[in-house]
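**Q** Build me a structure from this.
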Amino acid sequence: MIDRRRGCEHPPGCHTGQAPTLASATTKARRWLLVEHAGPWAADVAGSELPATARALVDRAASLGVRTQLIRRPGHRERAGRTAGRPVRVMVADTTAEIPWIAEGHVEHPDDLDLGALVRGVVPESCILMKEPVFLVCTHAKRNACCARLGLPIARVLGESLPGRVWETTHVGGDRYAANLVCLPHGLYYGSMSQAAAIAVANAYRSGGLVLDRYRGRAGIPEPSQAAEHFVRAHTGELSVGGVAVESTRSEGDVTEAVVRHGDVRFRIVIERTAFAPCGTACADSVMTYRALALEQIQCGTPVLT
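**A** Down below sits the predicted model:
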């Protein structure tokens, strides 16, 4: 087994832009807790040495099924223990709400942040809604060396372009796609990013759009739905964040049939989970992706899948 905390060994095509990134965003993250901690990060968030308030928040979030990310300003590091006693900057986000949101606050005691409200989809009273998006770049070296080697330059460049909006973060999932970028509050995932591509993505997102190239999908949504959305976007050219929505899906084995709405039009799409095979390499079955088997426009009155 490869120890990814020390190495950066992945199947051919990874980190080169050759391997497809579509439909690879984490499916479990619907509500998020970001905790600023400039001290050292262990291989896992739970194993990091944190001030008492931050530790209690991380533990409570885990018990509630809230995804936790440690964050720090690009290039900002502090030794363990130096952040003890300070108020903790936090952000909370609901990426799959009807209108996704992100809010920010500073807490001195764990009870100052009502994570139960977050789970209910409500902004905690101690936090204020943010008007600007937040960008997370995975630079988690203890998790995977490539995340730091490829992510640090992007975090630095984005941070210079968008002061105060960019954070280095712990593992976001899919280290084979480093450098990874997450756009909040919608939870849009991108992978295998160059500096120029990251800037283009950030500019598009700030204007309410997305870039389909290197787009991994939206967090909290099943992979087949991510793939169905991707192919309909590619077919229609629709790049606004809310311009495409998966209405229903039906799966049998590796094949999924979905109905996807684009404005007043519906599409029926059939997709299949399959192995990515770069140049016929023997280890290709370790990289999975999706392909479209059928895509057709249907009448708005056509019954949706059940």
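
**Q** C-alpha only now, for contacts and for neighbours.
**A** OK.

**Q** can you pull out the helices in this protein?
**A** 52-64, 115-119, 145-161, 195-206, 223-236 (DSSP state H).

**Q** In contact with residue 93: list those residues for me.
**A** For residue 93, the contacting residues are 31, 32, 33, 100, 101, 102, 103, 118, 184, 185, by C-alpha atoms under 8 Å, 6 or more residues apart in numbering.

**Q** hmm, try it at 10 Å
**A** 30-34, 66-67, 100-104, 118-119, 121-123, 129-130, 184-187 (C-alpha atoms under 10 Å, 6 or more residues apart in numbering).

**Q** for residue 211, same thing?
**A** 190, 197-198, 200-205, 238-241.

**Q** Contacts only, for the residue nearest to residue 193 when sequence neighbours are not counted.
**A** Spatial nearest neighbour of residue 193, excluding adjacent residues (C-alpha to C-alpha, 6 or more residues apart in numbering): residue 179 at 5.3 Å. Residues near residue 179 by C-alpha under 10 Å, 6+ apart: 15, 137-139, 146-155, 190-195, 198.

**Q** Proceed likewise with the subsequent sequence, for comparison:
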Amino acid sequence: MSPVAATPGFFCANSARVRGDSMAGTASPGTVWVLIEHRAGWPPSGYEGLDLEAGTKALVSRAARTAGARVLLVRRPGPRPRHGPKRWAVLRYESSGAHRQLWGSWEQDADLAGIVPALASPGDPGLPPVILICAHGRHDPCCAVRGRPVGRALGERWPDLVWECSHVGGDRFAANAVLAPDGVYYGGLDAESSVATIESHFSDRIHAEYLRGYTDLSPVQQAAIVAVLARFGPAGRHHYVVTETVRDGELWRVQITGRPPRPANITVDLLARRSVPSQLTCLAPSTGSVVVYEPTSVRSA
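**A** As a prediction, this is how the structure comes out:
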């Protein structure tokens, strides 16, 4: 890691596009999300930085850690009321596709304690997924600069489903969208491409172009799925299943099974390498590199 001098006007998302950084395999892992509506400004550290009643805050944090849940602050795009009841939710991914959600409301800090039993509940199936757009400008300026226009565009199309959210990872891929509890990350979006991408998602046609990965898979498995979609065309969230992953040093082989009419057995070979050190976020104090998984072969039996 090398020190980075502050560069006026530097935007990590612009630099990532110039470098051609690969998004495949970069979705943050997780299958449970806690959403807490907070309409005022978000601290750089998100939920952990909020000035909440200490006991309730610690209770929710412990329950979220136990459940392996990610806690995100959310708010509606555009103008919003400063007062009145706010919402919270627990979203849970299931590999069967029967994703579950449980929603509540809060006015006083103590009301957030309702999240704790919700994390132990299976939740309700059948609700549409939530569209989360990272717009956490105090964490990374690119998230606000690129995320907010996308949030507004999607909010006009799906006003009941879209929320701006705090940091989800991969600032350099802003604008980032997370479909939860589907567990699908998209990146590199703008207002026009985001609407088309989410419309395709709801039609069970996930394209490779803006896909970062699925949150229930490891990074190399995510990259393999992206490679399969690029090779054989768009498919639904559960149309492909990873059945085996084998590593031999820097080489990986991922076996994938497809539902008809897609290929039944697919083998993806990938090479793991480290990227050239660069400044990966707008506010990074030093350069860094990441592991990139490059597909070298995608073949069906």
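
**Q** what do we get in structure 2 for the residue nearest to residue 193 of structure 1?
**A** For residue 179 of structure 1, the aligned residue in structure 2 is residue 175 (criterion: TM-score structural alignment).

**Q** so how far is residue 199 of structure 2 from that match?
**A** 17 Å (C-alpha to C-alpha, to the nearest Å).

**Q** that older thread, state the pair within the contacts of residue 211 of structure 1 that is farthest apart.
**A** 198 and 238 (19.6 Å; C-alpha to C-alpha).

**Q** higher neighbour count, these two?
**A** Between residue 198 of structure 1 and residue 238, residue 198 has the larger neighbour count (other C-alpha atoms under 10 Å), namely 25 against 19.

**Q** what's the distance between that one and residue 116 of structure 1?
**A** 34 Å.

**Q** List the residues that contact residue 172 of structure 1.
**A** Applying C-alpha under 10 Å, 6+ apart to residue 172 of structure 1 gives the contacts 25-26, 29, 67-69, 136-140, 147, 178, 180-182, 189.

**Q** I meant residue 30 of structure 1, not that one.
**A** By C-alpha under 10 Å, 6+ apart, the neighbours of residue 30 of structure 1 are 65-67, 93-97, 100, 119, 121, 186-187, 218-221.

**Q** do you know how far it is from residue 97 of structure 1?
**A** 8 Å.

**Q** Now do the equivalent of residue 210 of structure 1 over in structure 2 against residue 271 of structure 2, distance only.
**A** When structure 2 is aligned by TM-score structural alignment, residue 210 of structure 1 is paired with residue 206. Here residue 206 of structure 2 is placed at a distance of 24 Å from residue 271 of structure 2 (C-alpha to C-alpha).

**Q** same deal with residue 66 of structure 2?
**A** 34 Å.

**Q** Among the contacts of residue 93 of structure 1, name the buried ones.
**A** 30-34, 66-67, 100-104, 118-119, 121, 123, 184-187 (16 or more other C-alpha atoms under 10 Å).

**Q** quick one: which of these sit in strands?
**A** 31, 32, 33, 34, 67, 101, 102, 103, 104, 184 (DSSP state E).

**Q** OK, contacts around the fifth one?
**A** This means residue 67 of structure 1. 28, 29, 30, 31, 32, 33, 34, 58, 61, 92, 93, 172.

**Q** ok, for the third one, nearest residue in space, not its chain neighbours?
**A** Spatial nearest neighbour of residue 30 of structure 1, excluding adjacent residues (C-alpha to C-alpha, 6+ apart): residue 220 at 4.9 Å.
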